[in-house]
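need the 3D shape of this:
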Amino acid sequence: MFSRCGESGPVLTRPEPTAAAEAPPAREVSLPEIHRSVVVPNAGGWLRRLLAFVGPGYLVAVGYMDPGNWATALAGGSAFGYTLLSVALVSSLMAMLLQALCARVGIATGRDLAQLCRERFPRPVNAVLWVLAEVAICATDLAELIGTAIALQLLFGIPLLLGVVLTAADALLILWLQNRGVRWLEALIAGLIFLVFGCFAVQLFMAQPVWSEVFAGYIPSASIVTDQTQLYIAIGILGATVMPHNLYLHTALVQSRAYGLDVPAKREAIRFASVDSTVALCLALTVNSAILITAAAVFHAGGRTEVAEIGEAYELLAPMVGSAAAATLFAVALLFCGLNATVTATIAGQAVMEGFLGLRLPPVLRRLVTRLVAIVPAIIVTWFYGESGTAQLLILSQVILSLQLPFAVVPLMLFASDRARLGALTAPRWQLALGWATTAVVVMLNLKLLWDFALGE
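Below is the predicted model:
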């Protein structure tokens, strides 16, 4: 329709933009500092291309082994032995499925979960989802900051409140690492995860659990639903494993890879990103199981069925295992987990704030804002409670996360099921069916908990 004549014949052209029809603004991207910053090679074998996608899964997996997980695993293992291992297993399988769907949605749409919510839902709904996401991040950071501060206190004698403040300095670490490139950040996180794994491998050798009872613990028991105390801790484990902010985080992180934009390239990217997150979450399951198994083998078997405080567990490990190294490894692993988790929670806070609100702030200011949103509640809680009752606070924070889960999982499933938007990249029917079943289980467990609480049972 608009044409000019040239030497090669008529050529279609576009009209120049007028004052009434200006050029549209540049497309908003997730985590702009790292967006499409990792090159995906076109040549070479599949292993080389797979390795280009390895990394985001480990940043996501960190949230599944943070100090909040420690509190719920310690409480569950000391009180009920190996029974709640089945909850850790089922929760991890749920997380693997949901994170695979996160990778699919992020890659297929080129948007993160928070951006999709802002674009697709009415403004009041979007505002509620944003507030709930921020509450989840505050609950996550409360557990991570306090857990890391406890580790600093156990290892170096640093007061708890000062430890919380020192831990907040991770924002500077993130800025430095991201300036070096996202691969540096991923390498640090993965390295610390493997160090944690090594610490617990040694601890399990020292604890000498009864392995036949361990394997039996992975079989679900009806008492988990009928016993309110077990259910409370089980929901805490669920919230600590299938964390709401990790769903927002993964949909943003997968876009750090410069994969092709055609359907075959995106399909391959989805497959490799799913492998990355699944392998990383298997490692997280191993660490979470190790914490619970250690608590069951040492405390429950030793008659100490009410150990929930991390500090108390540290003090009891050495005399009950018969080696001071067990307690030291316990505290070192806690420190590594806490540092890892605070780093990724800060990045998740950035993705949530930018995605829901469309904010674009300088990197330093953005880090300070997202860190302050989470650290202020942690400082207030630490100021009032001090060293007493930290286990109850950590477990409560994980239950809060579980209560927030439906408000992240339901939008994720709606977008993953949107065939009009995803087209050929829509999730398979079996994956969608399992995803919606997971959503129903999460909602029903939360309703059961609220019902019991309302009845005072």
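
please make it C-alpha for all contacts and neighbour counts, starting now.
OK.

can you list contacts of stretch 341-353?
30-31, 59-60, 62-63, 65-66, 112, 114, 130, 133-134, 137, 140-141, 144-145, 167-168, 170-171, 174, 245-246, 248-249, 252, 359, 366-367, 370-371 (CA atoms under 8 Å, 6 or more residues apart in numbering).

and if we set it to 6 Å?
The contact list for stretch 341-353 (CA atoms under 6 Å, 6 or more residues apart in numbering) reads 62-63, 66, 114, 144, 249, 370.

turn the residues you listed into TSV, including secondary structure and distance to residue 278.
Rendered in TSV, the data for the contacts of stretch 341-353 read as follows (DSSP: H, G, I helix; E, B strand; the rest coil; distance: CA to CA, whole Å):
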residue	secondary structure	distance to residue 278
62	helix	13
63	helix	14
66	coil	18
114	helix	22
144	helix	23
249	helix	15
370	helix	28
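
what ranges does the stretch 1-150 of the chain have for its strands?
In the stretch 1-150 of the chain, the segments counted as strands under DSSP state E, counting those that start in this stretch are 3-6, 9-12, 38-39.

which one of the ones you listed has the most crowded surroundings?
strand 38-39 (a mean of 15; mean count of other CA atoms under 10 Å).

how far does that strand sit from its chain's centre?
Here strand 38-39 is found 23 Å from its chain centre; the criterion is CA atoms, centre = their mean, to the nearest Å.

over to stretch 388-397?
With CA atoms, centre = their mean as the basis, stretch 388-397 stands 19 Å off its chain's centre.

check what contacts it and list those residues.
68, 71-72, 139, 143, 308-309.

one more pass at 7 Å, please.
68, 71-72, 139-140, 143, 236, 308-310 (CA atoms under 7 Å, 6 or more residues apart in numbering).

another for comparison:
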Amino acid sequence: MSSDDVTSNLTEVSKPWKRENSNPSLQEVHKSVPIKKTGSFFRRLLGFIGPGYLVAVGYMDPGNWATSIAGGSAYGYTLLSVILISNLMAILLQSLSAKLGIVSGRDLAQACRDHFSKPVSFVLWILCELAIAACDLAEVIGAAIALNLLFHIPLVYGVCLTAFDILLVLLLQNKGFRYIEAFVIALIATIALCFGFELLLSKPEIGGIVSGFIPSSTIVSNPEMLYIALGILGATVMPHNLYLHSSIVQTRKYDDTVEGKRSAIKYATIDSTVALMLALFVNAAILILSAAAFHTTGHKDVAEIQDAYHLLDPLLGTGVAGILFGVALLASGQNSTLTGTLAGQIVMEGFLNIRLKPWLRRLITRMIAIIPAVIVTIIYGEKGTGELLILSQVILSLQLSFAVIPLVMFTSDKNKMGSFVNKKWVKWLAWLVTAIIVLLNAYLLWRTFF
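Just a heads-up that it's a prediction; the model follows:
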């Protein structure tokens, strides 16, 4: 390729952003992972595998467990269709997030800072920080509950112990980004294996599972079922994941040309789609396990994670069922804290253009989550942690629209995306998904508070 061709390629994807993006997203690991530019399809894909699994973690965090357990115990397999639809929406939005990062060289936070005025960017940053703190809160509580169930560590001490994962994050970051990805994938595999084994123990109805993936009119006609369905939808797509994905795809050392970026988008989309399908399996497995173990045995009011843990052993007839459930919960909580650290760093650097030491940024986020968790645990005990878990999901739902709307807006703007702008059908589908998310979250918030 001649120098003129390269210049033409770069011009084609240049964007009329207001300012130069002088600081790359996650600068310490930016384009640090080499990729194969020749060889077989799978050989080239291998270099892009990783970011999608960090994103998928947010779709199977402890905050999602309560809604899936409640839905399965109360309504059997019916709400599996809601989990499937939520996952398809997530696949679309995460592919747009990856495309924005690869094409623009900006993460979503940097793009917002560039496009919007300073007051608007500041408000978006505050909302995003609240969402990350809420998500971290869910993970703190989830990990503390797992420690309590497995090792009988009091919830208050378990909440405090979660602060020490800062050391693990720092260790992995110092070794390289691939180590973080490998650790996350290992924990996801642990969660999937635990639930896979529990599904075998629970012996679910195959016919019920198949019919559950087909949308039913009763979901809309039954107000209580609709509320749980909205909870599943509202808590599935995590706002901080959109910021996270647009940044971590830039850890790959792809060419800054039209072809290089087009190839990167293709492999990054495959990576996130496969990873999110694994998240679909985990979320569906939680609901299927709840339906098979609780709904069919008459336990239709199980909504708390602790109740599910204590009931699994006697209902499935083995002492290992509860242990596997607890191990999966602990892996889920620990996994999510890693991605929460990165998301916090990305939004602070992106919106404010300031950098803090990773350990300091992690400590700030952790304290924001730990302090309310400790206070509620001391005053209200287990019941309070369950309600705090629900509140964290409401806060996430409130923030989601403020992340999705800019994402769809930027990727649908030809001036910003050039030849990579969303095709018409993708654009209208993305806006339809956005409208559904906004309306459902508004209704969920209204139901929660009024």
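
let me see the TM-score of these two.
Superposed pair, TM-score by TM-score structural alignment, normalised by the length of structure 2: 0.92. Supporting alignment: 432 aligned residues with a CA RMSD of 1.7 Å.

how many neighbours does the alignment partner in structure 2 of residue 391 of structure 1 have?
Alignment note (TM-score structural alignment): residue 391 of structure 1 maps to residue 386 of structure 2. For residue 386 of structure 2, the neighbour count with other CA atoms under 10 Å is 22.

so how far is residue 144 of structure 2 from residue 386 of structure 2?
12 Å (CA to CA, to the nearest Å).

swap in residue 238 of structure 2?
Counting by CA to CA - residue 238 of structure 2 and residue 144 of structure 2 are separated by 21 Å.

in stretch 381-398 of structure 2, what counts as buried?
Under the neighbour-count criterion of 16 or more other CA atoms under 10 Å, stretch 381-398 of structure 2 has 382, 384-386, 388-398 buried.

check stretch 293-306 of structure 2 too.
Buried residues in stretch 293-306 of structure 2, counted by 16+ other CA under 10 Å: 293-296, 300-306.

mind telling me what residue 57 of structure 2 corresponds to in structure 1?
By TM-score structural alignment, residue 57 of structure 2 lines up with residue 62.

how many other residues sit next to the closest residue in space to that match that isn't next to it in sequence?
Distance criterion CA to CA, 6 or more residues apart in numbering; nearest residue to residue 62 of structure 1, sequence neighbours excluded, is residue 341 at 5.5 Å. Per other CA under 10 Å, the neighbour tally for residue 341 of structure 1 reads 27.

give the contact list for residue 219 of structure 2.
Contacts of residue 219 of structure 2 by CA under 7 Å, 6+ apart are 225-226.

secondary structure element for it?
helix 218-221 (DSSP states H and E).

just checking, residue 94 of structure 2 touches residue 242?
Yes. Residue 94 of structure 2 lies in contact with residue 242 (CA atoms under 7 Å); the separation is 6.3 Å.

that older thread, now, which of the buried residues of stretch 381-398 of structure 2 lie within strands?
Assigned to strands by DSSP state E, none of the buried residues of stretch 381-398 of structure 2 qualify.

ok, the residue mapped onto residue 50 of structure 1 from structure 2 - contacts?
The equivalent of residue 50 of structure 1 in structure 2 is residue 45 (alignment by TM-score structural alignment). Residues counted as contacts of residue 45 of structure 2 (CA under 7 Å, 6+ apart) are residue 267.

what lines up with residue 333 of structure 2 in structure 1?
That one, residue 333 of structure 2, aligns with residue 338 by TM-score structural alignment.

pull the contacting residues for residue 150 of structure 2.
Residue 150 of structure 2 touches 323, 326, counting by CA under 7 Å, 6+ apart.

what about 10 Å?
144, 309, 322-327, 330 (CA atoms under 10 Å, 6 or more residues apart in numbering).

kindly report the same for residue 443 of structure 1.
402-407, 409-410, 437, 449.

now the alignment partner in structure 2 of residue 353 of structure 1: how far from residue 122 of structure 2?
Mapped onto structure 2 by TM-score structural alignment, residue 353 of structure 1 lines up with residue 348. From residue 348 of structure 2 across to residue 122 of structure 2, the span is 10 Å (CA to CA).
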